[in-house]
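> Here's a sequence, model it:
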Amino acid sequence: MLSYTGLGKRNLGNEYFLKSGMGLRCVDEGVTHTEMNTFSIPQQHLTSSSTARWKQLWSLVALYASVVIGWIAYQNYQPKLLVKFNFTDFTILLVAVEAIILVITPPLAGRLGDRYRFKQGHRIPVIMAGISFAAMIFMAVAFTLFSNPGEIFKWILPVLIVLWLIAMSIFTSPALSTMELFVPVDKLPKAMAIMTIVANLIYAIEPVIVDIIDTLGAPLTFITGGVVVLLSGYALKKNLFDLFSTTNNKESFPVDSFQKDNRKSRYGMIMLLGTALGLCTTILFNVFPQTLDAKLSDVTALDGKLQVVMVLLLSAVLSLPVSTWVNKLGLEKSFYASAIVSLLSMAGIIWLPGVWVVLLASVVFAISFTALSISALPLALKNSNYYEKVFCVGIFFSGVALPDGVVELLQVI
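Have a look, this model is predicted:
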């Protein structure tokens, strides 16, 4: 196992160094030297692209989509499997373990991702290790369900569920952090808009996905999930290596990032960004269905879950226009404005009476939630030191997972 004590940076003139538990290192083209040798970064590796690399972005979007579908499958089958194999007494423990894993694992994976960025020139080993592990667990769960395990071997199932959670958490943060490699800073909001559209559309058709999952059955669902995650992961790997082909299979150093980056990463701010997005997402999926069903039943035949689907579809439709607005206003102003408006509109939906007030607040929430989804992760990257990008993305996703973990734990207690 890799031991790691954290990354720091020291600047001597125009030379850049990494400081770790193994001593002072000079970095050039992904090659490390334990001796304190100084040299300049070749100019061809200081790249600044004004155009997004769409092939790589769509590969990342495809992987993200497979992750979202994987979570839908997990959330659909986890309660059923607990009942089927008489593990309902362990529901609280499993939910608590799930919350802890989803909060702790992303930063740890981020540390490894940053280490590999400078040790091997890219973060692909961590991404592919997590993807391969997740696919293997998918297959192992499928095999376990196919074999209809007896009293002794059924205890493998909760272990596999925990390992699957760890595997999914290992590669998600390093994978999504690659967005900074092929999307210029001024196009990050548009890239996040695309991710938001994909996620919202998938969650909007969740009932259809669940029907398909139920038709396939648990074993085939987990086999399919493993194959989809593996294929999308290898597509991302291939396209990333295509991107690195001009730099000897190493990540390039963007001019706007590889400056005198003496600032400290704002861990608290990054955690706040993730928590704000996670809180809004958690309330949307866990509170709104019942609230909207109770308050809007007189004006619509749609139940609460379908009303949430309408909010998601509206958010998807608005994502690209809102990304333009976020770009013009700036990430920081967009985040604070959208977070405040989201909180106020959520409070209006939950506590204010009146059908039309709730309808108006729902539309306002759809707009502000879209802006929040688009601005939060790019702002987290902006508040990260260049040498801790993947670690800080991990902190961000810890914040996203925290509210949902707390709410789910409260629901089963």
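
> alpha carbons only for contacts and neighbour counts from here, please
Will do.

> which residues of this structure fall in strands?
8-12, 15-20, 23-28, 31-33 (DSSP state E).

> how about those strands, which one is nearest residue 315?
strand 8-12 (39.3 Å; CA to CA).

> Can you list the helices and strands that that closest one packs against?
For strand 8-12, the packing partners by 3 or more CA pairs under 8 Å, 6 or more residues apart in numbering; DSSP states H and E come out as strand 15-20.

> Now do the buried residues in the strand it packs on.
15, 16, 17, 18 (16 or more other CA atoms under 10 Å).

> Let me have these in CSV, extended by distance to residue 240.
Putting the buried residues of strand 15-20 into CSV (distance: CA to CA, whole Å) gives the following:
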residue, distance to residue 240
15, 27
16, 25
17, 25
18, 24
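
> Which one of these is nearest to residue 324?
Ranked by distance to residue 324 (CA to CA), the buried residues of strand 15-20 are led by residue 16 at 35.2 Å.

> Just want to check the distance between that closest one and residue 123.
Using CA to CA, to the nearest Å, we find residue 16 at a distance of 20 Å from residue 123.

> show me the contacts for the closest residue to residue 53 other than its chain neighbours.
The shortest distance from residue 53 to any non-neighbouring residue, by CA to CA, 6 or more residues apart in numbering, is to residue 182 (5.1 Å). Residue 182 makes contact with 52, 53, 54, 56, 57 under the criterion CA atoms under 8 Å, 6 or more residues apart in numbering.

> Please give the structure of this sequence too, so both can be compared:
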Amino acid sequence: MLQTTSFPSPPTKILWRQVWGLSVLLAAITFSWIAYGFYQPRILAKIGFVDLAAWLGIFQGLLGAVVEPIVGWFSDRLLGRFGSRLPQVAVGVTLAGLIFVIVSWLVEAQLAEQLRWIVPVMMTIWVIAMIIFRGPAIALLQGFAPTSQLPQANSVLALVLAITSATSPILGLILKQIGASLTFILGAIALLIGSVLLWSSMPRHLATATSPELTIANLTPNSAIAYSLPFLVGLGSGLEINLLLHILPHHLFAAIAHLPVEYSQSAILLIAGLATLPLRSLFGRQKTAFGMGCGLTIIAGCLTLSLLSENGIYLILISAIASIALGLVLTNTIPLALAMVPPHQAGFGTGLYFGGSGLATAIFASGVIALGEIPVIYGAFLSGFALAISLICLKKFINSTV
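A predicted model of the protein is given here:
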């Protein structure tokens, strides 16, 4: 008889072994995105698609905005029918790893000019493969902790995500030395190891869950508005995070000579990751919306305050405060996405949130292409606009739960 893995009801305590297993997979996902982001423009430039690199990023962000919610909805159906999201995770990991290996071969091959289009197509398929399992994997967190302790459990994921992302400049130096082919093979191996460790950490038991599903027939105007809230909060928070990691590092670069932008970005992410540990108990499950609102408000305020001075010490202080606020946002992200939908639609909720973040990335990338470097005043204005969207949606969500 087939054994599947799921959690029919939330556990009575945090399952730290499973949380850390999921965090290892998240670290592998982050490493894969770093490798992809490092080599994508280089590979496309090498085969003659210099201008396509930026536009492909926009297209892939828009693709995520559409595909993420669909994949999340499908994972909920899979869980309701078979009692586990892990088959979808396994399929996505296998496909992403296989494409990594294929691309590692393509970058070494001498492709004929009429076959060059295969490379950007494979890159786009790889992004879809990553989307297939990233959201459903993160939705597993709902079964790893009591509802009231989701922020504490999520702080581990936020810590691993931030610290792994902060190593990007150092990883870039290493990846440049080992070459694209070996980098993509390592990415495939990392995804395989992460998925195996997650799978091995899961307790095995039979599950027969038949959860109600969202259908077009029962999608009323009120429920459509409710389901739009996590998407719009993801859009607002994603836009603010992109602006934070762009505006302040570039502003610091102008104020303090010889301070590379990528190292400022790493410092912001590192501080944010470390800040998740003391912040994880500050806002309980019922206050995740308030915690998210506070974090986003502080970030927008810091971006606005950066207009007042170009003094290096002042900007470092502003960046440190914004970094701690980013830690607050990361701590509450997944618990909030899970709280904004019914428990049996956890995959759909995370998919909606990440879909909004994908759209934010596409909008931000469009701004970078149009302006080259987004001025501080534009960043302050856009962050205020993103904050307004997020706060309106968060207020509506809070009012709906009262």
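
> ok, of the contacts of residue 182 of the first structure, which come out buried?
Buried by 16+ other CA under 10 Å: 52, 53, 56, 57, out of the contacts of residue 182 of the first structure.

> Give me the aligned partner of the first one over in the second structure.
Aligned counterpart of residue 52 of the first structure in the second structure: residue 14 (TM-score structural alignment).

> thinking again about what came up before, with distance to residue 372 of the first structure added, can I get the contacts of residue 182 of the first structure in TSV?
Formatted as TSV, the contacts of residue 182 of the first structure follow (distance: CA to CA, whole Å):
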residue	distance to residue 372 of the first structure
52	22
53	24
54	23
56	24
57	20
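
> With adjacent residues omitted, what lies nearest to residue 59 of the first structure?
Nearest residue to residue 59 of the first structure, sequence neighbours excluded (CA to CA, 6+ apart): residue 236, at 5.0 Å.

> so what corresponds to that neighbour in the second structure?
Under the alignment (TM-score structural alignment), residue 236 of the first structure maps onto residue 198 of the second structure.

> which ones are touching that match?
Residues in contact with residue 198 of the second structure, defined by CA under 8 Å, 6+ apart, are 18, 21, 22, 24, 25.

> if I pick the first one, what's in contact with it?
Under the criterion of CA under 8 Å, 6+ apart, the contact list for residue 18 of the second structure reads 144, 198, 201, 202.

> ditto for the second one
For residue 21 of the second structure, the contact set (CA under 8 Å, 6+ apart) comprises 194, 197, 198, 199, 201.

> That one and residue 199 of the second structure: what is the separation?
The gap separating residue 21 of the second structure from residue 199 of the second structure is 8 Å, by CA to CA.

> again with residue 255 of the second structure
From residue 255 of the second structure to residue 199 of the second structure the distance is 48 Å (CA to CA).

> Who has more neighbours out of the two?
Neighbour count, other CA atoms under 10 Å: between residue 255 of the second structure and residue 199, residue 199 has more, with 19 against 16.

> What separation do you get for the more buried one and residue 193 of the second structure?
Distance from residue 199 of the second structure to residue 193 of the second structure, by CA to CA: 10 Å.

> cool, and residue 90 of the second structure?
Residue 90 of the second structure is 12 Å from residue 193 of the second structure, by CA to CA.

> Tell me which of the two has more neighbours.
Neighbours around residue 90 of the second structure and residue 193, counted as other CA under 10 Å, are more numerous at residue 90. The numbers are 18 against 15.

> Map the more buried one onto the first structure.
By TM-score structural alignment, residue 90 of the second structure lines up with residue 128.

> Tell me who's in contact with its match.
The contact partners of residue 128 of the first structure, by CA under 8 Å, 6+ apart, come to 171, 233, 234, 237.

> Mind filtering these down to those shared with the second structure?
Shared with the second structure under both residues aligned by TM-score structural alignment, their matches' CA atoms under 8 Å, the contacts from the contacts of residue 128 of the first structure are 171, 233.

> Top of the contacts of residue 128 of the first structure by number of neighbours, please.
Neighbour counts for these (other CA under 10 Å) peak at residue 171, which has 29 neighbours.

> Perfect, that will be all.
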